[in-house]
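Chemist: this one's structure only:
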């Protein structure tokens, strides 16, 4: 047993990356590695990269430096989206030994020999057209909730996005496999599962991205709702054109699916949506939000929005601002547009100056604070169920209600990973909500 090597992981980016990191880690544990925290000395450091965040290369270099500081003889492997898009760039970073693209990342163990450092980073990345098979993943043991991957890749051609280049065509897991994974998670005393993918509303496309839909997203949701032992299921980001009324209605009556939707808008201007090649207009978005509010008035609705896209004038931006201001939504994730190689938008006219992008971003972030506050205020005095997290933050334990209100109460280790009915009492200075237990603690 003393020959077992130590491996540490660092994940940049989305929930999907977290689920895949977890799967890669389990694969390596089966190959004789012990997983340790990234802050610890390890024989190998694996960095799962992201191409969406700004300064992806800068973030990556910082993480590599951190690993090298912990153990300058450690083997460093880069996997994931940025590793697929810019493999040579990552391989040239001092300290990097191996770079694996989209199809190779799940075969990491096959590319490791004796963990001795390479003079130059070794690259194994495919043509993205070869990324046509599906590898199921879920995260477990990392948090009080699990991320369950149900879909990968994307067939959309949004002009700002590199994800189809990094992850390939849209393809889905088989329904039986998703249910099997969900059942495995439920046996690990994990109370909440978050469904994740690149474009999960597109669920149903087969192994090879064929257009034959074996099962729809609605059928997936209906079947998952029957899995024994799961307390909560949460849908992560879903495109407005793929979120059907039937799904919204099902969630409203469901046993386990919570009233929380995260729906990318990207712009409140139809002119900009057209330039982005989004597959809907803002009227569709309004319909979705109204439908959710009709059947689940207390639902939490999150919105992705991009500011500073080429061609976005002050008028276009104000159109977005007013659209969001008037809509009954709960919070915003604001992204400042940044140019990406090999995307259509990178060569578009009407480039928005960086200082204007920053100003618009600040305005929308301010709007998000206002929206979240108004949503939290609307929930005061109501009874909700909270799932407590595992961290002690300055003497408090935090958790989230089913409709994604962040609550806090004095630290009690017995509350970790437990569900309780509570009453929301008042908003604290830090923006979270104080609570009282609706019934005595068991």
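Modeler: Thanks, I have it. Keep in mind that this is a model prediction, so the values were computed, not measured.

Chemist: alpha carbons only for contacts and neighbour counts from here, please
Modeler: Will do.

Chemist: Look at residue 176 and give its secondary structure.
Modeler: Three-state secondary structure (criterion: DSSP: H, G, I helix; E, B strand; the rest coil) places residue 176 in helix.

Chemist: where's it relative to residue 140, distance?
Modeler: To residue 140, residue 176 is 19 Å away according to Cα to Cα, to the nearest Å.

Chemist: of those two, who's got more company?
Modeler: When residue 176 and residue 140 are compared for neighbours, residue 140 comes out ahead with 21 against 11, by other Cα atoms under 10 Å.

Chemist: The more buried one in helix, strand or coil?
Modeler: Remark: residue 140 carries the secondary structure label coil [criterion: three-state DSSP].

Chemist: thought it was touching residue 24?
Modeler: No. Judged on Cα atoms under 8 Å, residue 140 makes no contact with residue 24 at a distance of 11.7 Å.

Chemist: how far does stretch 329-338 sit from the chain's center?
Modeler: Offset of stretch 329-338 from its chain centre (Cα atoms, centre = their mean, to the nearest Å): 14 Å.

Chemist: do the same with stretch 28-47
Modeler: Relative to its parent chain, stretch 28-47 has a centroid offset of 23 Å by Cα atoms, centre = their mean.

Chemist: Next up, a structure to set beside the first:
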């Protein structure tokens, strides 16, 4: 009887795409993939280190795996496994910890699945993570996360990602296109491009800084792949989002008018302390350019609160900056000190209570922004891609510009694109609609 393996992913879309690739390597070795809540012989946990909370959640997930099967072999991979392998190995129940380069060869380490008395670590020095492994996730029938780039050469003072993932490097253009064709062949309607710093796309393996292709080359090539209904750019640095890319997206039939652009702070003083590669003026220019070419575009923003030295005045600078900006929603992160980062040693740390209060204020602003954006789209006609889950008797989906809609559950709508007209915002904040015509793609 074949062995069973289950996976749990913490963190970003990139992690989800890599979990899928690791899962396929197990399937090729004859393992059966099961849900994490099922009894399995091996549990693989793909870790994240972006927030302190993700570190804590790891222990909870290990405990959950042991409750399901106390004899199961537990493996930790991912960013936290690269940064703090010994710490993970010390967690009761963990048998194997694999770093940044080893995680894609996980089946090579499975000679013996008997429980270890202590966790065994296989972790490279991060400067050895100089090769590229392409991946994509197809767990969801309607959309896939396609990894196009890994690592980062930026030195933001709060960030551990370069320590966890190594230098910036990219997949070859033909490989990305081949993966996109494979995804399309599985009937998936939407591809989300993902990576650590996707605007830096084009740097080769082994630290080769020469860009063979640019991000714009990638976007133009993907736009020609037959069978893909929608392409979405996940998150792109403002200094790497060029006018030419915005113009191309505005005219593309497959790339949708949705951008997620990290800001982190509206205070130029704090941006400099963070070592970001732009100031607030450039960010304003990016937003204005998008809204000028695509008035209905959705713009999401990452922002960090409670960075060392963020006085009340500087926080209000960020709040007012975002309040006045024509954006659609925020992802708010509360600053947490990460080992081996310059920000952890900076003067004037902000008390945790104040960080949490500021975070709450910005989450409130995000809700206000999203509501205003949704209201501005009412009466408009859009195309919605419906998802596969029955949520309390409703089916949900997203328009091309990321408005979340709902309708009474109808399994025939799953993974179809429908022309709709947005009519009203429901009590739960989702948008109701009326159908304009029948399915345009099944």
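Modeler: Sure thing, it's come through. Keep in mind that this is a model prediction, so the values were computed, not measured.

Chemist: Just give me the match in structure 2 for residue 109 of structure 1.
Modeler: Taking TM-score structural alignment, residue 109 of structure 1 has residue 107 as its aligned residue in structure 2.

Chemist: that's a helix at its match, yeah?
Modeler: Yes. According to three-state DSSP, residue 107 of structure 2 belongs to a helix.

Chemist: any idea how far residue 125 of structure 2 is from it?
Modeler: Relative to residue 125 of structure 2, residue 107 of structure 2 is positioned 20 Å away (Cα to Cα).

Chemist: try residue 369 of structure 2
Modeler: To residue 125 of structure 2, residue 369 of structure 2 is 43 Å away according to Cα to Cα.

Chemist: And the strands in the stretch 1-150 of structure 1?
Modeler: Ranges of strands in the stretch 1-150 of structure 1, per DSSP state E, counting those that start in this stretch, are 5-11, 33-36, 44-49, 75-80, 98-100, 122-124, 145-149.

Chemist: so where do the helices sit in structure 2?
Modeler: With helices called from DSSP state H, structure 2 shows them at 13-28, 52-68, 79-83, 85-89, 161-165, 173-185, 215-222, 243-251, 268-274, 280-293, 312-324, 352-377.

Chemist: Make TSV from the ones you listed and add distance to residue 397 of structure 2 to it.
Modeler: Shown next, in TSV, are those (distance: least, Cα to Cα, whole Å):
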stretch	distance to residue 397 of structure 2
helix 13-28	18
helix 52-68	27
helix 79-83	31
helix 85-89	37
helix 161-165	31
helix 173-185	19
helix 215-222	23
helix 243-251	21
helix 268-274	35
helix 280-293	23
helix 312-324	27
helix 352-377	14
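
Chemist: Enumerate every residue touching the equivalent of residue 89 of structure 2 over in structure 1.
Modeler: Under the alignment (TM-score structural alignment), residue 89 of structure 2 pairs with residue 91 in structure 1. Remark: with contacts taken as Cα atoms under 8 Å, 6 or more residues apart in numbering, residue 91 of structure 1 is in contact with 97-99, 120-123.

Chemist: And those, which of them are buried?
Modeler: With burial judged by 16 or more other Cα atoms under 10 Å, the buried subset of these is 97-99, 121-123.

Chemist: Residues contacting stretch 328-341 of structure 2, please?
Modeler: With Cα under 8 Å, 6+ apart as the test, stretch 328-341 of structure 2 has contacts from 51-52, 157-160, 298-307, 343-344, 355-356, 359, 362-363, 366-367, 369-370, 372-373.

Chemist: Over to stretch 269-284 of structure 2?
Modeler: Counting by Cα under 8 Å, 6+ apart, stretch 269-284 of structure 2 makes contact with 155-158, 238-239, 263-268, 307, 309-310, 314, 325, 343, all of which sit outside it.

Chemist: So if I had to pick from residue 369 and residue 125 of structure 2, which one is more boxed in?
Modeler: Residue environment comparison for residue 369 of structure 2 versus residue 125 gives the larger neighbour count to residue 369, 20 against 14, counting by other Cα under 10 Å.

Chemist: need the contact list for that one.
Modeler: By Cα under 8 Å, 6+ apart, residue 369 of structure 2 lies in contact with 323, 327-329.

Chemist: Structure 1: which residue goes with that one?
Modeler: Mapped onto structure 1 by TM-score structural alignment, residue 369 of structure 2 lines up with residue 371.

Chemist: just checking, what residue in structure 1 corresponds to residue 178 of structure 2?
Modeler: Residue correspondence, TM-score structural alignment: residue 178 of structure 2 in this structure matches residue 180 in structure 1.

Chemist: For that match, the count of nearby residues, please.
Modeler: The local packing count at residue 180 of structure 1 equals 14, with neighbours defined by other Cα under 10 Å.

Chemist: Now residue 216 of structure 2. Nearest residue, chain neighbours left out?
Modeler: Taking Cα to Cα, 6 or more residues apart in numbering, and ignoring the residues beside it in sequence, residue 216 of structure 2 has residue 245 as its nearest neighbour in space, at 5.7 Å.

Chemist: and what of residue 64 of structure 1?
Modeler: By the measure of Cα to Cα, 6+ apart, the closest residue to residue 64 of structure 1 outside its immediate chain neighbours is residue 95, 6.9 Å from it.

Chemist: Quick check, that neighbour in contact with residue 76.
Modeler: Yes. Here residue 95 of structure 1 lies in contact with residue 76, judged by Cα under 8 Å, at a distance of 6.7 Å.

Chemist: Overlap of the contact sets of the two?
Modeler: Residues touching both residue 95 of structure 1 and residue 76 (Cα under 8 Å, 6+ apart) are residue 64.

Chemist: Specify which residue of these two has the higher count of neighbours.
Modeler: In this view residue 95 of structure 1 and residue 76 are compared by other Cα under 10 Å, and residue 76 has more residues nearby, 27 against 24.

Chemist: Contact partners for the more buried one?
Modeler: Residue 76 of structure 1 sits next to 44-47, 64, 67, 95-98 when contact means Cα under 8 Å, 6+ apart.

Chemist: Need the counterpart of it in structure 2.
Modeler: Aligning on TM-score structural alignment places residue 76 of structure 1 opposite residue 74 in structure 2.
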